[in-house]
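Engineer: got a predicted structure here, sequence first:
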Amino acid sequence: MPTQPNSHRLRFGRASENGRAYLITAVTHERQPIFSDWQLGRLLVAELRRVHDASLVDSIAWVVMPDHFHWLMQLRDNNLGSVVGSTKSRCTQAVNKMTGRRGPLWQTGYHDRAIRDGEELLPFARYIVANPLRAGLVQKIGDYPLWDACWL
């Protein structure tokens, strides 16, 4: 199973801080556009909402793109790696069950950026929800079905 160069390094030196906001990006295995099928994308959306509803995080904004997702969230009383890992795992199980596929759905690891105290969250949220526009998937964000932001 080929891996991305240096993907193993994503795990080193990572610490999570409760109450801190994070911008998370996770990419599908071999950048397969699994979520081009919006019904499969809804399975990931359900997992993001489940984590929020379980009070593990406060979701601020997210978008599910064909081959990756961005998630701006504030970590509650939990571990960042556990939250992201379980979200990816549960999504994989749901997608594989619906499609009958096997094997990995996600690349190993994920990218996280801790938001510094005092940094405004709105620019990060705008970046996230504008992804489908920049990718040329839609002409206006309201036409894209796989995003949300807490300000709506």
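Structural biologist: That came through fine. Residues are numbered from 1 along each chain as shown.
Engineer: drop to CA atoms for contacts and neighbour counts, all remaining ones
Structural biologist: Noted.
Engineer: can you map out the strands along the chain?
Structural biologist: With DSSP state E as the criterion, the chain has strands at 21-27, 57-64, 68-75, 111-114, 147-149.
Engineer: got a list of contacts for the last one?
Structural biologist: Contacting residues not belonging to strand 147-149 are listed as 59-64, 125, 129 [CA atoms under 8 Å, 6 or more residues apart in numbering].
Engineer: Throw those into CSV and include distance to Trp71, thanks.
Structural biologist: Listed next are the contacts of strand 147-149 as CSV, based on distance: CA to CA, whole Å:
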residue, distance to Trp71
Ser59, 7
Ile60, 8
Ala61, 6
Trp62, 4
Val63, 7
Val64, 9
Ala125, 9
Val129, 10
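Engineer: list the contacts for the closest residue to Ile24 other than its chain neighbours?
Structural biologist: Distances taken as CA to CA, 6 or more residues apart in numbering put Asp112 closest to Ile24, at 4.5 Å, once the chain neighbours are dropped. Taking CA under 8 Å, 6+ apart, we find Asp112 in contact with 22-25.
Engineer: one more to weigh against that first structure:
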Amino acid sequence: MDRISTSPHGRDLRKGRWSLSGQVYLLTVVTVYRAPRFAEWTVARQAVRAFHSPQVAAHVTTLAFVVMPDHVHWQAQLNHGGTVSEAVRLYKVTVSVALGGGAWQRAFMIGPCAGRMTCVRSPAISWPIRCARGWCGISGNIFIGMPCGCR
């Protein structure tokens, strides 16, 4: 009888993973032990600011994001010369430095989107939305970000 392995197999998920310039990706990163690190607005704001850091922006263009208390969903388009893994690494480092310590599980989930409109429209849920600095969002335990024209 085969034994069921209890060791993590995250590297198996990365086999065959490659980055394509111009492709839109849906990324999910999770906090260590799924701890609700972003339950407070001020802490979640650090995660939001990291999307726009010059280091991250050099690799990807952020199209939309959702910051939940214990994880982040991120829709991004890969820039020329960038890699998804490097963009996620830089995002995680930026947030961890802002929070004063490691916040993330090692791996991340990734999926390509069919097209820009499909991706950008998917988080546009009919919730009350407010605008600040050209990004629409919602306060509380969830922050949804999408580009808007109300600067």
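Structural biologist: Yep, that arrived. The structure presented is a predicted model; accordingly, all values stated were derived computationally and were not measured.
Engineer: hang on, the earlier thing: a markdown table for the contacts of strand 147-149 of the first structure, including neighbour count and distance to Asp37 of the first structure?
Structural biologist: Rendered in a markdown table, the data for the contacts of strand 147-149 of the first structure read as follows (neighbours: other CA atoms under 10 Å; distance: CA to CA, whole Å):
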| residue | neighbour count | distance to Asp37 of the first structure |
| --- | --- | --- |
| Ser59 | 22 | 23 |
| Ile60 | 21 | 24 |
| Ala61 | 24 | 21 |
| Trp62 | 26 | 17 |
| Val63 | 27 | 14 |
| Val64 | 27 | 11 |
| Ala125 | 23 | 23 |
| Val129 | 23 | 18 |
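Engineer: how about Val84 of the second structure, what's its partner in the first structure?
Structural biologist: Using TM-score structural alignment, the equivalent of Val84 of the second structure in the first structure is Leu80.
Engineer: neighbours around the closest residue to that match other than its chain neighbours, how many?
Structural biologist: Among residues not flanking Leu80 of the first structure along the chain, Ser16 sits closest, at 5.5 Å (CA to CA, 6+ apart). Ser16 of the first structure is flanked by 15 other residues according to other CA atoms under 10 Å.
Engineer: try Leu105 of the first structure
Structural biologist: 22.
Engineer: still on that earlier bit, ok, the match of Val84 of the second structure to Ala21 of the first structure distance?
Structural biologist: Distance of Leu80 of the first structure to Ala21 of the first structure, computed by CA to CA, to the nearest Å: 10 Å.
Engineer: who has more neighbours out of these two?
Structural biologist: Shown here are Leu80 of the first structure and Ala21; by other CA under 10 Å, Ala21 has more neighbours (25 against 22).
Engineer: hmm, back to that, need the strands of the first structure in CSV with distance to Val51 of the first structure, can you?
Structural biologist: As requested, the strands of the first structure are exported to CSV (distance: least, CA to CA, whole Å):
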stretch, distance to Val51 of the first structure
strand 21-27, 14
strand 57-64, 6
strand 68-75, 10
strand 111-114, 17
strand 147-149, 14
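Engineer: what's the closest of these to Lys140 of the first structure?
Structural biologist: When those are compared by CA to CA, strand 147-149 sits nearest Lys140 of the first structure, at 12.4 Å.
Engineer: so the closest one matches what in the second structure?
Structural biologist: Under TM-score structural alignment, the match for strand 147-149 of the first structure is residues 144-146.
Engineer: ok, now stretch 25-41 of the first structure?
Structural biologist: Under TM-score structural alignment, the match for stretch 25-41 of the first structure is residues 28-44.
Engineer: the residue nearest to Leu80 of the first structure matches what in the second structure?
Structural biologist: Using TM-score structural alignment, Ser16 of the first structure pairs with Ser19 in the second structure.
Engineer: try Ile60 of the first structure
Structural biologist: In the second structure, Ile60 of the first structure lands on Leu63 (TM-score structural alignment).
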